[in-house]
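Student: give the three-dimensional model of this entry:
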Amino acid sequence: MRFSSFASIATLVASALAHSTFQQLWINGVDAGTSCARLPTSNSPIGTQASNLACNTYTSSSNVCSIKPGDKVTVEMHQQPNQRTCSNEAIGGQHYGPVLVYMGAVADAKSANPASVGWFKVSESGLVSNNPDYFAVQVLNDNCGHYTFTVPDVAPGDYLIRAEVIALHVASSSGGAQHYPGCFQVTVGGSGTARPATVKFPGAYSNSDPGILVNIHQSLATYKIPGPTPYGFTAPPIATTAWQPKATWNTALQPASVPTTTPAPGATGIGNA
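Tutor: Next comes the predicted model:
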């Protein structure tokens, strides 16, 4: 993508007005709202080496959502608490960059310390097209802040889900990348056996990683998504033709209310993003 100097200045100004958080969760298209979210207490960005990089600063939840391998789980991001409208971008201000999802096995999802959790990546999307450049955050905005992943064949037990946007609009200098993480408390059923290799936050990224230290105000042929290789998932190759913005999430069915009660296991709902 190419920007004039005026546009770049405008991006910096807008950055102060476009912070966001992951707030809501869907399970197989069923709205779990904020019922099992560790709701962030701030929508401000977090640095690559910050002590709260794992799950942000948050208010604890007393609930745990039930999922199983093969389920379609959707994380939802918006700019303000309890916001669900599709008339606003999920994260504005040209905060372009990748969307990533991790999981971490824990003894108790309600009390686990995120800094002590070992995390494995389960999904990612970075530069989806390079002609012209179009990032996963733009796809997230096209879908009213929704991003869906498939729960891999992990062993049963309690887990935290960690969703993250990395905004790269000022990442051309060290320390400029902005992280927007949020976590959800779940218990995984089924009969999976996998226990993937893990990383810690902070520690999984460095300020010099090519996907962290990058100038996106130029045309990029490639982009290396930060962090480990996802377990059980391979992102599609970068398209070399213009990306056609489209919503795979049914925005017409986007609710205005925010449930605070966990859905019943096995319930079905409106679809995926």
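
Student: contacts, neighbours, all on C-alpha from now
Tutor: Fine.

Student: wait, Ile67 touches Val186, no?
Tutor: Yes. Ile67 is in contact with Val186 according to Cα atoms under 8 Å; the separation is 6.8 Å.

Student: for the two, indicate the residue with more neighbours.
Tutor: For the pair Ile67 and Val186, the greater number of neighbours falls to Val186 (25 against 21), based on other Cα atoms under 10 Å.

Student: compare with the first, here's sequence two:
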Amino acid sequence: MRFLLAASLITSATTVVAHSTFQQLWVGDTDHAGSCARQPPSNSPVTSVSSQDMRCNVGGGAGVSGICEAAAGSKMTVEMHAQPNDRSCSNEAIGGNHFGPVMVYMSKVDDATTADGSGSWFKVSEEGYNDGVWGTDSLNANCGKHEFTVPDLAPGDYLVRAEAIALHTAGSPGGAQFYMTCFQVTITGSGSMNPQGVSFPGAYSANDPGILINIYQDFGEYIIPGPPVV
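Tutor: Below is the predicted model:
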């Protein structure tokens, strides 16, 4: 009995350590740290694709005071780590065999500090599975960082939704783990794009081939969930 209890505690501890959150945002070479992040209350995942928590994670519908500014066409980087304020590159960004894709969405809003994420989301970046490498593998190899280019968007306030999906237990419905954080940004410049997108919840189905999948058998080409990148 003691052995079983100890094993259970070890498994539980390992699972928690393997969980993670996107915490920081870079614009170009400027590190804004967590100043404009709607930080989740814990590093636990969302597991129901029909939950409103799919928008910006648990409690993510409430804004924070900080807004990060970026020009249309500039480089932006989201950064993930397992524990709050631990940015050590010697620790995996998301460990425990939490393999899966990494995606970034944006949503135009009237006020990034008050928007609840119920608007339209368009995808601006994605990395799935290529030659044995998952998007989460790239996060671990790059100190938790995923860089993308901001499209030539019309100026204004936006939410940036960074997401990783862990598929290590995704062989049955409800097994996929969704890790997301929303960042509040203002886009400047003279861009004109105003892409239409999808809603969260609604963008994903529990039976989507990129969500309900056994990654430990031959699955052929991996189909990244959600719409194509704009």
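
Student: got a TM-score for the pair?
Tutor: Scored against TM-score structural alignment, normalised by the length of the second structure, the superposed chains reach a TM-score of 0.91; 218 aligned residues with a Cα RMSD of 1.6 Å.

Student: ok, which stretches of the stretch 101-250 of the first structure are strands?
Tutor: 120-125, 127-130, 133-135, 146-150, 157-167, 178-188 (DSSP state E, counting those that start in this stretch).

Student: how close does the last one sit to the second structure?
Tutor: It stands for strand 178-188 of the first structure. Comparing strand 178-188 of the first structure with its match in the second structure after superposition yields a mean distance of 0.4 Å (mean Cα distance after the TM-score superposition for the first structure).

Student: which helices and strands does that strand pack with?
Tutor: Strand 178-188 of the first structure is packed against strand 21-27, strand 37-40, strand 65-67, strand 157-167, with contacts defined by 3 or more Cα pairs under 8 Å, 6 or more residues apart in numbering; DSSP states H and E.

Student: beyond the shortest one, next helix or strand please.
Tutor: Looking back up the chat, that one is strand 65-67 of the first structure. Note on strand 65-67 of the first structure: by DSSP states H and E, the next helix or strand toward the C-terminus is strand 72-78.

Student: where in the second structure does that next one fall?
Tutor: Per TM-score structural alignment, the counterpart of strand 72-78 of the first structure in the second structure is residues 75-81.

Student: kindly reformat the helices and strands packed on strand 178-188 of the first structure as CSV and extend each row with distance to Asn207 of the first structure.
Tutor: CSV is the format used below for those (distance: least, Cα to Cα, whole Å):
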stretch, distance to Asn207 of the first structure
strand 21-27, 22
strand 37-40, 23
strand 65-67, 34
strand 157-167, 12
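
Student: compare these and give me the one nearest Pro98 of the first structure.
Tutor: Pro98 of the first structure lies closest, by Cα to Cα, to one member of these: strand 157-167, at 5.7 Å.

Student: would you point out which residue is most central in the second structure?
Tutor: Closest to where the C-alpha atoms of the second structure average out (Cα atoms, centre = their mean) is Glu163, at 1.3 Å.

Student: from Ala206 of the second structure, how far out is it?
Tutor: 16 Å (Cα to Cα, to the nearest Å).

Student: again, but for Leu167 of the second structure
Tutor: Leu167 of the second structure is 12 Å from Ala206 of the second structure, by Cα to Cα.

Student: what of Tyr179 of the second structure?
Tutor: 15 Å.

Student: cool, and Phe219 of the second structure?
Tutor: 17 Å.

Student: next: Ile67 of the second structure.
Tutor: 33 Å.

Student: those two - which one has more neighbours?
Tutor: Comparing Ile67 of the second structure with Ala206 by other Cα under 10 Å, the one with more neighbours is Ile67, at 21 against 18.

Student: equivalent range in the first structure for stretch 188-207 of the second structure?
Tutor: Counting by TM-score structural alignment, stretch 188-207 of the second structure corresponds to 189-208 in the first structure.

Student: which positions in the matching stretch come out as buried?
Tutor: Gly189, Pro196, Thr198, Val199, Lys200, Phe201, Pro202, Tyr205, Ser206, Asn207 (16 or more other Cα atoms under 10 Å).

Student: likewise stretch 61-79 of the first structure?
Tutor: 61, 63-69, 71-79.

Student: check stretch 111-123 of the first structure too.
Tutor: Ala112, Pro114, Ala115, Val117, Gly118, Trp119, Phe120, Lys121, Val122, Ser123.

Student: do the same with stretch 51-64 of the second structure
Tutor: Buried, per 16+ other Cα under 10 Å, within stretch 51-64 of the second structure: Gln52, Asp53, Met54, Arg55, Cys56, Asn57, Val58, Gly60, Gly61, Gly63, Val64.

Student: show residues contacting it.
Tutor: Here stretch 51-64 of the second structure makes contact (Cα atoms under 8 Å, 6 or more residues apart in numbering) with 36-41, 46, 48, 112-118, 161, 178-182, 200-201.

Student: let's see 6 Å
Tutor: Stretch 51-64 of the second structure is touched from outside by Arg38, Pro40, Thr113, Thr114, Asp116, Gly117, Met180, Thr181, Cys182, Phe200, Pro201, with contacts defined as Cα atoms under 6 Å, 6 or more residues apart in numbering.

Student: can you map out the helices along the stretch 151-273 of the first structure?
Tutor: Here the stretch 151-273 of the first structure has no helices by DSSP state H, counting those that start in this stretch.

Student: circling back: widest-spaced pair of the contacts of stretch 51-64 of the second structure?
Tutor: Among the contacts of stretch 51-64 of the second structure, Thr113 and Pro201 lie farthest apart (Cα to Cα), at 20.5 Å.
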